[in-house]
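Engineer: Sequence plus predicted model, see below.
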Amino acid sequence: MNTPQTGRTSSAPTIALCLIVALLEGLDLQSAGLAGPRIAREFSLTVEQMGWAFGAGAIGLLPGAALGGRLADWLGRKKVLMLSVVLFGLFSLATTRVWNFEGLLAARFLCGLGLGAAMPNLIALCSEAASPKQRNTAVGAMYCGMPFGAALAAVIGILSPGDADWRSVFYVGGFGPLLTVPLLALFLRESAQFVRSKAERSAYGTSGVVHALWREGRASTTMVLWISYLGTLTVLYFLMNWLPSMVLSRGLTRVQSSVVLMMFNLGGGIGAIGIANMMDRVGGRRTVIGMYVGIAVALAMLASANGNVATACGGLLCGLFLVGGQSVLYALAGHAYPTEVRGTGVGAAVAVGRVGSFLGPLVAGQLLALGQSASMLVMASIPLIVIAAAAALLVVGRYRPHYAARPAQ
């Protein structure tokens, strides 16, 4: 068994490479929302069609996450991650070459497949590379790349203000992943836990999906984990996709909209590592309660904000608690399943959460088209957060020994 120091040293390259992939994934996920208003003008799309354009990528995330997680338990985390990165890089580039609404839907769906397959492997690799006492922090350190990548997309939007410049963010989101693949091939090490688990499965057989998710006392944990993912990601992806358009509807400029989006994602990066670290330091129950109370307060602030500064502050706090909360849910999933089915369990949870990532933008688009205000939609999302919080507390309660705060030495 490695000493704590050895474990930290060996996990650093894995976490760093996963961080890079997460950053590129965050950039691509945010790119559709950032470029959305300019895409709508170029292709003369209605609000309902933009809801479908946002939702197409999210629809791809669902089967991508489920398939990517399952394949991770068969083929290995490294191989599936590399294939995923190639897929979302290629179809991010393909987005720049579309010429109609149908082509846009196809490109975003296939890009979503790759993005969805990547996340369960990133979570599994970081969970298995770190020591148990640092697992939450390791997953949070990786996941902070998502909002920082989205903030990078906002910077690209500020530097490319013209209507015809919306393709710039997709060029970065395409070439970046393809250039990262050789680094993964050369420097990313396969999970040692997976290698040992694969050898054991060769001797004793492989668990099916039903056994992985619903047997050996995992049924209740799987259910409440799914509920928490679904509620949280519905709200998160609603904001990720519609925040720029919502800010523009309040009379702010496109540059101010990009600044608000950048603040949302910078807050997310800080929250991802900070709140996950709190899980390791103060325990799960207090962390989960604090972060969901913070989400509700931040949503109320954003809904009532007037002016650039107030909206930017509301966006910062929403990012801090919503994105930070998502990193905690990913860490919880990494704890909830043993190594031999971790990819399947995490992938299924992420896939269910992706249902929310599709429903959030799509339902919001339909309601906005019917004349509902963006502020009303933000306030209406708070009950979903309450339900997600209750489910997350049940997960923490079931595995409380893993998260209990350690006494001072």
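Structural biologist: Looks like it came in fine.
Engineer: contacts, neighbours, all on C-alpha from now
Structural biologist: Noted.
Engineer: Show me the contact partners of the host helix or strand of His211.
Structural biologist: Secondary structure from DSSP states H and E places His211 in helix 209-214. Helix 209-214 has contacts (CA atoms under 8 Å, 6 or more residues apart in numbering) with 218-220, 222, 341, 344-345.
Engineer: before we go on, here's another structure to hold up against the first:
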Amino acid sequence: MRVVQTSQVIAESTFNKFHLLVFLWCFYAIAFDGFDIALYGIGLPLMMEDYGLSVVEAGAIGSYTLVGMMLGSFLLGSLADVIGRKKILAICMAIFSIFSLLAGLAPNPLTFTIMRFIAALGMGGLMPAVIAVMTEYSPKKNRALTVATMYCGYSIGAILASLIGMYLMENLGWRFLYWLGVIPLLTLPLFLKQFPESLSFHILRNQGDKIADILNKVNPKGNYQATDDFEYEIVKEKAKGVPVKKLFSDKRGISTVSFWLIVSSCLLMIYGLNTWLPKIMQGAGYGITSSLSFSLVLGVGQIGGSLLGGYFVDRIGHRKVLLYMFLLGSLCFISLSVTAHQLLLYVLIAISGACTAGTQNLVNPYVSGFYPPEIRTTGLSVTVGIGRVGSILAPVIIGFLLTTNLAPQQAFMAFAVPSIIGCIALLFVQERYGHTEERTTAPVHFKASKISS
């Protein structure tokens, strides 16, 4: 009877149409997540006029949205390890689609805030599940680049939101942007038909026929059968509830807390820029279209940072690449606070995109790969959830700075602080205690033919 090492099959596989299908759906989901998240900052100048909001009130609404994302990451992201990542992704897409549409119909700021908060629950829960599935199914030789490329969907979505804002918002209004968020709901039936469930989810439930079917798609030449003896690297017991305490077991505690600080730093920078960049540039003397062009450049920089960073991660590892990006980011923000030349501003904004969202896009697979498969989604979702503290503080902190006598561009100086904090926290990640395919728990054997699926 043949023994099949499932993780090895995936790790040694060649990228094929199955991997492409998983990639495209993950890219699609992340793109609309990025689109939906970027809407607030892009529509903010006109929305403030429409609702008569002050800078402080606008910052507060942005923070309430990010509280929703934090709760979504905890509640829905962690639940993915219990009911399946495919179901969670479908639920999250439906939530943020429906309530983004309703936010665009809101007659007053209170209704808008409530609808936006509920939509944010879906946004927060989607990200960890997508990253975990993509990490799980990616061939090992280009895993970091594949996940980083997939995560560029977030920046593509933000760029599309910027382009629509630049060319259509003045004529169609800011509400039109939110109405477009309903598109993922229309494609949900096709997603449910085509997207595979996580292999580790099937493994924990001993669903042998489904495991064989997936492995035959991963490696069509394998000819895997239900009678094969599948060997797994994961723990023997099915996870019950949300195994958060496991994030601190096996000497993972220091690294777990370090990841929380790293992600908090990244998200503070990302959401501070997403929320206030157009308004900062308006304060510096640029018109609405010109100020939105900086958001467009920011998105391009995010993509460049993700792709270049992913390329180098596959060659020299996450730690070195992330250290360089955090350091470069801090220097970039200091320069932005004292630069007035427009071309140089565009260059620095692009670099800041690479060193904020681009960095976070590399941190996500780093965190996901650190934890063993059975708690991978929980590890990432809790880390991102805790990290939302940084994103929640960002709109309020930058909004407060904009009410002071400081020149608007000097607010960029505040972003250098979390960049330095992230760099220091990275030094405390203990990679030797993380999950690797060479150092695993005792393998689990079963014969799929003896188990009902």
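Structural biologist: Received the coordinates, thanks. The shown structure was predicted, so the numbers you read here are calculated from the model rather than taken from an experiment.
Engineer: Next, the TM-score between them, please.
Structural biologist: In this superposition the chains share a TM-score of 0.92, using TM-score structural alignment, normalised by the length of the first structure; 402 aligned residues with a CA RMSD of 2.2 Å.
Engineer: one step back: so which of the contacts of helix 209-214 of the first structure belong to helices?
Structural biologist: Among the contacts of helix 209-214 of the first structure, the subset assigned to helices under DSSP state H consists of 219-220, 222, 341, 344-345.
Engineer: which stretches of the stretch 151-300 of the second structure form helices?
Structural biologist: All helices of the stretch 151-300 of the second structure, identified by DSSP state H, counting those that start in this stretch, fall at 175-179, 183-186, 188-194, 199-204, 208-218, 253-283, 288-316.
Engineer: rewinding a little: just the contacts of helix 209-214 of the first structure now: which is nearest Gly356 of the first structure?
Structural biologist: Thr222 (16.4 Å; CA to CA).
Engineer: Please tell me how far the closest one sits from Leu317 of the first structure.
Structural biologist: 29 Å (CA to CA, to the nearest Å).
Engineer: on that earlier part again, closest to Val82 of the second structure out of the helices of the stretch 151-300 of the second structure?
Structural biologist: The closest of those to Val82 of the second structure is helix 199-204. By CA to CA, the value is 8.1 Å.
Engineer: mean distance, the closest one to its aligned residues in the first structure?
Structural biologist: Superposed on the first structure, helix 199-204 of the second structure shows a mean distance to its aligned partners of 1.9 Å (mean CA distance after the TM-score superposition for the first structure).
Engineer: What helices and strands are in contact with that helix?
Structural biologist: Taking 3 or more CA pairs under 8 Å, 6 or more residues apart in numbering; DSSP states H and E as contact, the helices and strands that helix 199-204 of the second structure lies on are helix 208-218.
Engineer: Now do the contacts for the spatially most central residue of the second structure.
Structural biologist: Centroid check for the second structure by CA atoms, centre = their mean gives Met127 as the closest residue, at 4.5 Å. By CA under 8 Å, 6+ apart, Met127 of the second structure lies in contact with 30, 73, 77, 381.
Engineer: Show me what it lines up with in the first structure.
Structural biologist: Here Met127 of the second structure is matched to Met119 in the first structure, going by TM-score structural alignment.
Engineer: same deal with Leu101 of the second structure?
Structural biologist: In the first structure, Leu101 of the second structure lands on Leu93 (TM-score structural alignment).
Engineer: Next one: the closest residue to its match other than its chain neighbours relative to Leu27 of the first structure, how far apart?
Structural biologist: Distances taken as CA to CA, 6 or more residues apart in numbering put Gly174 closest to Leu93 of the first structure, at 4.8 Å, once the chain neighbours are dropped. For Gly174 of the first structure, the distance to Leu27 of the first structure (CA to CA) stands at 10 Å.
Engineer: Then Ala53 of the first structure?
Structural biologist: Distance, Ala53 of the first structure to Leu27 of the first structure, by CA to CA: 17 Å.
Engineer: Tell me if I'm right that Gly365 of the first structure and Phe54 touch.
Structural biologist: No. Using CA atoms under 8 Å, Gly365 of the first structure is not in contact with Phe54, being 9.3 Å away.
Engineer: Compare those two (neighbour count), which wins?
Structural biologist: Taking neighbours as other CA atoms under 10 Å, Gly365 of the first structure and Phe54 compare with Phe54 leading, 30 against 25.
Engineer: who's in contact with the aligned partner of the more buried one in the second structure?
Structural biologist: Using TM-score structural alignment, the partner of Phe54 of the first structure in the second structure is Gly62. Taking CA under 8 Å, 6+ apart as the criterion, Gly62 of the second structure is in contact with 40, 275, 392, 395.
Engineer: Among those, name the ones in strands.
Structural biologist: Among these, no member is found in strands (DSSP state E).
Engineer: biggest separation within those, which pair?
Structural biologist: For the contacts of Gly62 of the second structure, the farthest-apart pair by CA to CA is Tyr40 and Ile392; their separation is 13.8 Å.
Engineer: Which one of the two is surrounded by more residues?
Structural biologist: Ile392 (27 against 23).
Engineer: follow-up on the earlier one: relative to Met325 of the second structure, which of the helices of the stretch 151-300 of the second structure is closest?
Structural biologist: helix 288-316 (8.5 Å).
Engineer: Comparing the closest one with the first structure, how large is the average distance?
Structural biologist: Per aligned residue, helix 288-316 of the second structure averages 1.2 Å (mean CA distance after the TM-score superposition for the first structure).
Engineer: so the next helix or strand after that helix corresponds to what in the first structure?
Structural biologist: Heading C-terminal from helix 288-316 of the second structure, the first helix or strand you meet, by DSSP H and E, is helix 318-336. Aligning helix 318-336 of the second structure against the first structure (TM-score structural alignment) gives residues 284-302.
Engineer: Pull out the buried residues from the matching stretch.
Structural biologist: Buried positions in stretch 284-302 of the first structure, judged by neighbour count with 16 or more other CA atoms under 10 Å: 284-285, 287-288, 291-292, 294-302.
Engineer: How much space separates Gly125 of the second structure from Thr359 of the second structure?
Structural biologist: Counting by CA to CA, the gap from Gly125 of the second structure to Thr359 of the second structure is 20 Å.
Engineer: now do Ala416 of the second structure
Structural biologist: In terms of CA to CA, Ala416 of the second structure sits 14 Å off from Thr359 of the second structure.
Engineer: Which residues are in contact with Leu296 of the second structure?
Structural biologist: 158-159, 162-163.
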